[in-house]
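A.B. asks: Dropping the sequence and predicted coords here.
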Amino acid sequence: MGGAVSAVAISSILIANRGEIACRIIRTARGLGLRTIAVYSEADRGAPHAVMADEAVMIGPAPVGESYLRSDRIIEAAQATRADAIHPGYGFLSENEAFAEAVDNAGLVFIGPPAKAIYLMGNKAEAKRRMLAAGVPCVPGYEGDDQDDLAFAEAAQDIGYPVMVKAAAGGGGRGMRLVDEAGELADALGLARSEAASAFGSDELILEKAVLRPRHVEIQVFADKHGNFIHLGERDCSVQRRHQKVIEEAPCPVMTEDLRAAMGSAAVDAAKAVDYRGAGTVEFLLDAAGDFYFLEMNTRLQVEHPVTEMITGLDLVAMQIAVAQGEELPLRQDDLKLNGHAIEARLYAEDPSRDYLPATGRIDLWRPAAGEGVRVDAGVATGMEVSPYYDPMLAKVIAWGETRDVARTRLVRALKESALLGPTTNSSFLVDILQRDAFIHGEATTAFLDEFYTGGFVADEPGGADVALAAALLLDDDRDAAFAAAGYVSATQLGWSSAPLSPIPLHLTTDRGVFDIGAECLGAVWSVTVGDDLFAVALGQRTDHAVRARINGRTIDAVAAISGSDIGLSVSGKCFRFHRARPGMEDDAAGSSGRVVAPMPGLVVDILVKKGQKVARGDALAVLEAMKMQHQIAAPIDGVVTGIDASKGDQLASGDLMIDIGDAAE
């Protein structure tokens, strides 16, 4: 199906990425007998991907612009370690045509598509023009060179509201804003330009007609150097927050054979239009009538590729490597067989109850689930720090089943059994989504989260039994430490104490309140009062952070990690972090004063107010960038700005004072 293609033997691969995708590529490469080289930043020293690889090279400081986006340092690392090829993973430089070209010019194999294909599909405006020419269905929109606000305003009026503002040079939800009416357009353009420039180095934008309540369905395509093009079925990625995917599944719940054939054919046509090679994903919006529209093409491996692997039995990374070596695809379109159903959930370090605010900090414990049909792709480990410099995704939990509901219930169980203690995660939110009737019945669209979480997600609050268990564990550790210091055998091992402790006052705080507790050791049982409730807590043997306890006669299995005055606790998939506070400590809840502090480490993108300016609760005060997203900082109270302690360009730590708001009467 094409001219002669020279083969190239790859024996060593440098992975130009980090986290779970770097670990995932290393696993396949090593399974193929290949030598692997990792790169890492100063923040990722000792990270799992650097430890897993045969060699690891430090390429710069933590900020991505000084490390993972430094193509020169990555190529130098590949040459210094005698790598044959570079795999870019996803994100970072994976869709950067200049990087692909530089890799080729350095005499290395780029495990991805040709630079020209990356360019043609990487710019949404150019890609859309190509797709229209190829006959691929597209959403009406504006892809013009005139980037003036007036040009966008006129185009939006012609298209008709609502419209979607998008970054032309990238994806992943960055630089994307939904605009419902003309008065919102200017602000949306400003925010989108700023975010796009920061994420992709280009502030070029496009407009598209907003297709309301569609499904987001993408087709996995593959092409080799011999002219063979195939698709590997679809994935439904409709459950999204901020236009970033949260839950993905394959196949799509409403897919038919005819629709799959039509979408698959359109996706292959899109790939042929740019002479594609390797793995790619063509994304579509699918409306209720069964009509579909080209959205974009991602010229790389997708985060959600495991669900395709689980229903096809294929290793997509191995296929990428084979194609890069000049081999033919291992199957033709008629060979494709889909088996069962797979669903993936993205575990993020963020707080869904606080507008998905990113979380950082030390991971006190990471214990992933295992079991039939369960796969966990992760790039984290106990003891490592979740930094503000990178995307907040920590792991992907995937489950396969003979039917969709078997896959769903397995995934719920796997999420509950995967414990990550330390930074706040979205684990409970993921479980809640999977147990909603609309998701159970396969009815989720891109409007799912807006429709079913109109007031936001209500975070798990620790119940009295959870607090009592945390108190008993902390105090049991105190008692064991005291016995050990005195040369005695642990009271936990003995199961009794000949000298019970006197009643102990204890104050445990969470980020949502303070619990005043009274506790007394009665032999092998702790008697714990939490408010007006009394709990009898009998602790069983603790092994590898797992503890079984009986609380008021009921057996509870939990995972716990104690670090100094802090304790992380996971009970039935719900995670809590308690801090042992000083007596009399009061809750300083967010919004209880006019002190506005940075809710996370981040870069100050803009200060939107001036000293002496009147503000109302909810007014935007500043824009903070963290974990590759921009967040508006709002006024917690009505008042007057009495002090501004941060400036544009400042790098803040969590808790740093930004703005003071005083009483308007002052």
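C.D. replies: Nice, I can see it. Numbers count the residues shown, from 1 in each chain.
A.B. asks: Please count neighbours and contacts with C-alpha atoms only from this point.
C.D. replies: OK.
A.B. asks: any idea how far Ala167 is from Lys124?
C.D. replies: Per Cα to Cα, to the nearest Å, Lys124 is found 8 Å from Ala167.
A.B. asks: Find residues that contact each of the two.
C.D. replies: Ile206 (Cα atoms under 8 Å, 6 or more residues apart in numbering).
A.B. asks: So for those two, which sits in the more crowded spot?
C.D. replies: Taking neighbours as other Cα atoms under 10 Å, Lys124 and Ala167 compare with Ala167 leading, 30 against 25.
A.B. asks: hang on, isn't that one packed against Arg177?
C.D. replies: No. Using Cα atoms under 8 Å, Ala167 makes no contact with Arg177, being 9.3 Å away.
A.B. asks: Overlap in contacts, these two.
C.D. replies: Ala192.
A.B. asks: residue ranges of the helices in the stretch 301-450 of the chain, please?
C.D. replies: 305-312, 316-324, 404-417, 427-434, 437-440, 448-452 (DSSP state H, counting those that start in this stretch).
A.B. asks: helices or strands up against the second one?
C.D. replies: For helix 316-324, the elements it packs on are helix 19-31, strand 278-286, judged by 3 or more Cα pairs under 8 Å, 6 or more residues apart in numbering; DSSP states H and E.
A.B. asks: what angle sits between the shortest one and helix 316-324?
C.D. replies: Right, strand 278-286. Here the directions of strand 278-286 and helix 316-324 differ by 120 degrees (axes from the mean of the first three to the mean of the last three Cα atoms, to 10 degrees).
A.B. asks: The stretch 251-400 of the chain: strands as residue ranges?
C.D. replies: Under the criterion DSSP state E, counting those that start in this stretch, the stretch 251-400 of the chain contains strands at 278-286, 292-298, 341-348, 350-351, 357-358, 361-362, 365-367, 374-378, 385-386, 393-401.
A.B. asks: second one coming, line it up with the first:
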Amino acid sequence: MFSKILIANRGEIAVRVIKTCRRLGIKTVVVYSEADADSLAVEMADESVFIGPAPAAQSYLVADKIIEACKQTGAQAVHPGFGFLSENAGFAQRCADEGVVFIGPNPGAIQAMGDKIESKKFAEKAGVSCVPGHIGEIDDTAHAVRISEEIGYPVMIKASAGGGGKGIRVAHNRQDVEEGFPAVRAEAKASFGDDRIFIEKFITSPRHIEIQVLGDKHGHVVHLFERECSIQRRNQKVIEEAPSPLLDEKTRAEMGAQAVALAQAVGYDSAGTVEFVAGQDKSFYFLEMNTRLQVEHPVTELITGLDLVEQMIRSAYGEPLAFKQDDLKINGWAIESRIYAEDPYRKFLPSIGRLVRYDPPAEGERETYRVRNDAGVREGDEISMYYDPMISKLCTWAPTRIEAIDGMARALEDFYIEGLGQNVPFLAAVMDQERFRSGALATSYIADEFPEGFAGTAPTALQTDIMTAAGVAMHRLLAARAGGAPRREWTVLVGHDSRVVAVDETDGVLSLYLAGEDRTLTLDDVVWLPGRPQFKGALNGVPFTVDVAPAAEGFVIRHRAAKRKVLVLTARSAELHGKLPEKAAADTSKMIISPMPGLIVSMDVEVGQTVREGEIVCVIEAMKMQNIIRAEKEAVVKTVSAKAGDSVAADEVLVEFA
């Protein structure tokens, strides 16, 4: 077995590989850029090598620096993780030429299947059913428009070397292509160092289902069943699960057999994923093959009991697979939620900054489910604008799908992040939706369910009770510390909902009488002290966790996706409070405000210019994603406060109109 492996990656996946190597007794080396000098991966690895500035094109994508780091440290093999150089056939060949083992498929397999254009050509020759499209490179925007109109809208513009949801746009008309093609090309160049683009038909309301394959250097290939990755935004997977709620045994076997046949045809000898677009009728088409470890591999590990990183290492070392297809079985159900540094209340735009507080749920067994959290960050770390905004991958496993979903909802309650925008409330909202729980998924799920964007959810009756109980319990504790006498009755405002609550405390149980019914909060289960951002308790014996923040006269409390201001008042205070006027929102109708922190790629207007509705004002980039800002109506530019190359913060005024 290898004695030392270099990890040519960063963040969560670097930490993930280190953990497996530690278990196998293998020493590790990580490379790092300026932005990652103080990262968790650098702290955990046995050795680390600095490879350059923060932009990936100057560090993680430079093959010469990776090879030199191997020579410098004596690493015998390179694990590329995902992204960066993981699907670069030239890098895999370079490793072989330099006597370094590439922990991934052989260069020929990467060349045949890793490139999106070449994989489609190969699949067509092999008789695999493919999505209709233009299998070939696209010269320029005009060429892209001609091809799109020949295929018929809508079409998908995709980077040939793409992955991780980067370098993809859906175009519904000519204007979308004219704007989307150069944007995708720029994203592809920045993310992968390869700006080749192809175009294919976009299948309406599809499901995204992928088959995990695993091969060795002795001609053996198996599949490890499927994952469903249909919950996506901007073509970036958000929630994944294994197995898929769509497939029956017959369809699962057919998809698996097709994936294995494709892998065998190219001599595949590592972990890889064959992706399919599936219809609700269980029809499916080959989409592409990712010749690397997938971000969502933990859910496959949870239902099979295999460590895919270990299997990749053993295969690269030349060991044969220790099992056959008939030895593999699906055990239970697993869900993965990607915790992103993004603001779901601002259309999921990136949110960079420091993790002032980072408190994930404890990993391990619960009564009915298991928790796993793959992360590459610690409290105090900074989420950089230069890389993918993923903070961690929260996973739950349980014997059944509903138990896994319920476990995920509870784990998300326990996850606390402060200092930047994050998508935990959104993920919790999905877990509570009946459509998701029923398994009626599609890649359009987020657009279907949140057509106006995400604004949280209204509290259910149970959530209102939870917020009431938490508010009363915290108020009583604060009052007791101040020396106040306990009251037997309060008026509790949960948002605009007012309720009179009779309170009684006996033998460590706080009884709350709400509308003639009682709710009991077991004080022994309460975990909260003034200043703590989370309140944990059990209402009627059912555990819950809420986020809490102090507010004038009360608290702001969030339970899953529902957030309200909660005031615990005397009857007289409640009467007076009802007479207070509401504060009017500031008028920003004549301003262009930055929707996210990032870098100004271009400022397309100047003072005195008349802009028309829909005209581009500026382009902002963060975390390898470009966001085009348009004028909402015709107006004359009064001031311009930023220029190309400037870094801007969220809510910063960029342009003001007369």
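C.D. replies: Yes, it's here. Quick caveat, the model's predicted, so the values are computed rather than measured.
A.B. asks: TM value for the aligned chains?
C.D. replies: Overlay of the two chains. TM-score (TM-score structural alignment, normalised by the length of structure 2): 0.82; 608 aligned residues with a Cα RMSD of 3.9 Å.
A.B. asks: need the helices of the stretch 301-450 of structure 1 in CSV with distance to Val604 of structure 1 and mean neighbour count, can you?
C.D. replies: Below are the helices of the stretch 301-450 of structure 1 laid out as CSV (distance: least, Cα to Cα, whole Å; neighbours: other Cα atoms under 10 Å):
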stretch, distance to Val604 of structure 1, mean neighbour count
helix 305-312, 35, 22
helix 316-324, 38, 22
helix 404-417, 34, 22
helix 427-434, 29, 20
helix 437-440, 38, 14
helix 448-452, 28, 15
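A.B. asks: quick one: which of these is nearest Ile562 of structure 1?
C.D. replies: helix 404-417 (18.8 Å; Cα to Cα).
A.B. asks: now the closest one and strand 374-378, what's the angle there?
C.D. replies: Using the same axes, to 10 degrees: helix 404-417 of structure 1 against strand 374-378 is 50 degrees.
A.B. asks: And for Glu489 of structure 2, the neighbour number?
C.D. replies: For Glu489 of structure 2, using other Cα under 10 Å, the count is 17.
A.B. asks: The residue nearest to Ala35 of structure 2 when sequence neighbours are not counted and Gly353 of structure 2: what is the separation?
C.D. replies: The shortest distance from Ala35 of structure 2 to any non-neighbouring residue, by Cα to Cα, 6 or more residues apart in numbering, is to Ala54 (5.2 Å). According to Cα to Cα, Ala54 of structure 2 stands 15 Å off from Gly353 of structure 2.
A.B. asks: if I've got this straight, the residue nearest to Ala35 of structure 2 is in a strand?
C.D. replies: No. Under DSSP: H, G, I helix; E, B strand; the rest coil, Ala54 of structure 2 falls outside any strand and is assigned coil.
A.B. asks: how about it, what does it touch?
C.D. replies: Ser33, Glu34, Ala35, Asp36, Tyr386.
A.B. asks: Quick check: of these, which lies closest to Gln93 of structure 2?
C.D. replies: Distances from Gln93 of structure 2 to these, taken by Cα to Cα, are shortest for Ser33, at 23.8 Å.
A.B. asks: Wait, Ser94 of structure 1 touches Gly280, no?
C.D. replies: No. The criterion here is Cα under 8 Å, and Ser94 of structure 1 misses it with Gly280 at 11.4 Å.
A.B. asks: Next, the buried residues of stretch 73-92 of structure 1.
C.D. replies: Neighbour-count burial for stretch 73-92 of structure 1 flags 73-75, 77-79, 81, 83-92 (criterion: 16 or more other Cα atoms under 10 Å).
A.B. asks: again with stretch 207-221 of structure 2
C.D. replies: 207-217, 220-221.
A.B. asks: Contacts for it next, please.
C.D. replies: Contacts of stretch 207-221 of structure 2 (Cα under 8 Å, 6+ apart): 222-230, 244, 255-256, 259-260, 263-264, 267-280, 300, 315-316, 318-321, 441-443.
A.B. asks: now that stretch: which residue numbers in structure 1?
C.D. replies: Per the alignment by TM-score structural alignment, stretch 207-221 of structure 2 matches residues 215-229 in structure 1.
A.B. asks: Likewise for stretch 376-392 of structure 2?
C.D. replies: Going by TM-score structural alignment: stretch 376-392 of structure 2 matches residues 379-395.
A.B. asks: Just the terminal-to-terminal distance for the matching stretch.
C.D. replies: First residue to last in stretch 379-395 of structure 1 (Cα to Cα) measures 6 Å.
A.B. asks: how distant is that stretch from the center of its chain?
C.D. replies: 10 Å (Cα atoms, centre = their mean, to the nearest Å).
A.B. asks: Please apply the same query to stretch 293-306 of structure 2.
C.D. replies: Using Cα atoms, centre = their mean, the offset of stretch 293-306 of structure 2 from its chain centre is 16 Å.
A.B. asks: against structure 1, where does it fall?
C.D. replies: Using TM-score structural alignment, the partner range for stretch 293-306 of structure 2 is residues 301-314.
A.B. asks: tell me the contacts of Ala262 of structure 1?
C.D. replies: Applying Cα under 8 Å, 6+ apart, no residues contact Ala262 of structure 1.
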